[in-house]
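**Student:** below are the sequence and a predicted model for it; my questions follow.
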Amino acid sequence: MPRLEPGTVAPAFTLLDQDEHPVSSADLRGRKTILFFYPAAMTPGCAKQACDFRDSAAALADAGYAVYGISRDEPAKLRQFRERDALPYPLLSDPDHAVHDAYGAWGDKMNYGKVIQGVIRSTFVLDEDGRIDQALYNVRATGHVARLRRILGIG
């Protein structure tokens, strides 16, 4: 799967959020946005990453960033995850992984020594015009948000 590069226009999408409301990439224009792709709601690593974004939500918002999490989970499971972990940002459902594909966040990966197809944990920072500012692939669940804040110059 091709990887996105800084400066390219982010792929367009419309996905349902945890409350089954459509969210379109066109809605994100005019604001800096962080999209993070994670494998599965309510799993330990994904909860750690989501909670790290939660704990940095105020600093990211103060710096002008909106945050959205994207997984293959259905909206009902996303709603449960958001409520359980008090996540203050929307979670988007991409059950057929079409948006994952468009962003290069789906493909071959190693799992216990075997090559499988699955979610490549990735984060994208979009500028106000909907262009890729940062494309970070194969990120770790732990420590990623702190690294992202350093990259973005957010203390």
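**Tutor:** That came through, no problem. Keep in mind the model is a prediction, meaning the values are calculated, not measured.
**Student:** okay, CA-based contacts and neighbour counts for the rest of this
**Tutor:** OK.
**Student:** what is the neighbour count of A12?
**Tutor:** Counted by other Cα atoms under 10 Å, the residues lying close to A12 total 12.
**Student:** next: the one 4 residues further on.
**Tutor:** Taking other Cα under 10 Å as the neighbour definition, L16 ends up with a count of 18.
**Student:** so what's it up against?
**Tutor:** By Cα atoms under 8 Å, 6 or more residues apart in numbering, the contact set of L16 is 22-23, 75, 92-94.
**Student:** which parts of the longest helix that the chain contains are buried?
**Tutor:** If you go by DSSP state H, the chain has its longest helix at helix 44-55. Of all the residues in helix 44-55, those buried under the rule 16 or more other Cα atoms under 10 Å are 45-54.
**Student:** show me the helices in this protein, by range?
**Tutor:** Secondary structure of the chain (DSSP H): helices located at 44-55, 57-62, 75-84, 98-103, 144-152.
**Student:** so which of these comes closest to T33?
**Tutor:** Between T33 and the helices of the chain, the shortest gap by Cα to Cα is with helix 57-62, which sits at 9.6 Å.
**Student:** ok now the closest one, how far from the chain's centre?
**Tutor:** 16 Å (Cα atoms, centre = their mean, to the nearest Å).
**Student:** second one coming, line it up with the first:
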Amino acid sequence: MSNRLSAGDTAPDFTLDDSNGNAVSLSDYRGENVVVYFYPAASTPGCTTEACDFRDNLNSLKSAGYTVLGVSPDPIKKIAKFADDQSLNFPLLSDEDHSVAEAWGAWGEKNNYGKVSEGLIRSTIVVDGEGKVSLAQYNVRAKGHVDKLRRNLGID
């Protein structure tokens, strides 16, 4: 299991392709607060709920100075369809080899209904403008997560 990030850690930089095939790097957002959320699989019920919650709350997050990036191990074609089907208004990034998820502590052993497997752990990490982790949440629940995140960040 990879090491989890904590507040004060330097967020590992990454470059991943988005749903349009464009390279996106964390360093592109230096000077901004970035919410990086890891989700297991596009177009599944929990991931759709979470993505739509981010979509529906994006204006208030942006108004409070936060950019949202979604990361999954899905291939570009799958995340592109997901983004289109759900009218998602923020970048989705493809981490097919899960190297970014591993570096961010979002890949490892998980227990789903008594079945232990290795995979992506639903996680949200907030990075400040200097590239430092300001909040790290692992094993989050899809439903209600964005509301809880907004409360944690002090966003009305």
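**Tutor:** Good, I have the coordinates. Quantities reported herein were computed from a predicted structural model and do not represent experimental measurements.
**Student:** just put the buried residues of helix 44-55 of the first structure in a markdown table and tack on distance to P11 of the first structure.
**Tutor:** Shown next, in a markdown table, are the buried residues of helix 44-55 of the first structure (distance: Cα to Cα, whole Å):
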| residue | distance to P11 of the first structure |
| --- | --- |
| G45 | 26 |
| C46 | 23 |
| A47 | 26 |
| K48 | 27 |
| Q49 | 23 |
| A50 | 23 |
| C51 | 26 |
| D52 | 26 |
| F53 | 23 |
| R54 | 25 |
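**Student:** need the contact list for S43 of the second structure.
**Tutor:** By Cα under 8 Å, 6+ apart, the contact list for S43 of the second structure reads F82.
**Student:** drop anything exposed from the contacts of L16 of the first structure.
**Tutor:** The buried subset of the contacts of L16 of the first structure - by 16+ other Cα under 10 Å - is 23, 75, 92-94.
**Student:** L126 of the first structure versus the residue of the first structure positioned farthest from its centre, what's the distance?
**Tutor:** For the first structure, the largest distance from the centre (Cα atoms, centre = their mean) belongs to G113, which lies 25.6 Å off. Note on G113 of the first structure: its distance to L126 of the first structure, by Cα to Cα, to the nearest Å, is 34 Å.
**Student:** what of H144 of the first structure?
**Tutor:** Separation of H144 of the first structure from L126 of the first structure (Cα to Cα): 17 Å.
**Student:** contacts for the longest helix of the first structure next, please.
**Tutor:** Helix 44-55 of the first structure is contacted by residues 38-41, 67, 69, 85-89, 141-142, 144-145 when judged by Cα under 8 Å, 6+ apart.
**Student:** for the residues you listed, which one is nearest T8 of the first structure?
**Tutor:** Nearest member of those to T8 of the first structure, counting by Cα to Cα, is V67, at 19.6 Å.
**Student:** trace the closest one over to the second structure, please.
**Tutor:** When the second structure is aligned by TM-score structural alignment, V67 of the first structure is paired with V68.
**Student:** coming back round to it: neighbour-wise, which one of the contacts of helix 44-55 of the first structure leads?
**Tutor:** With neighbours taken as other Cα under 10 Å, the top of the contacts of helix 44-55 of the first structure is Y38, carrying 26 neighbours.
**Student:** which residues are in contact with the spatially most central residue of the second structure?
**Tutor:** Computing the C-alpha centroid of the second structure and ranking residues by Cα atoms, centre = their mean puts Y37 first, at 1.3 Å. Going by Cα under 8 Å, 6+ apart, Y37 of the second structure touches 68-71, 122-125.
**Student:** tell me the most packed of those residues, by neighbour count.
**Tutor:** Of the contacts of Y37 of the second structure, with other Cα under 10 Å as the count, V71 tops at 29 neighbours.
**Student:** right, and it touches V35 too?
**Tutor:** No - V71 of the second structure is beyond contact range of V35, at 10.6 Å (criterion: Cα atoms under 8 Å).
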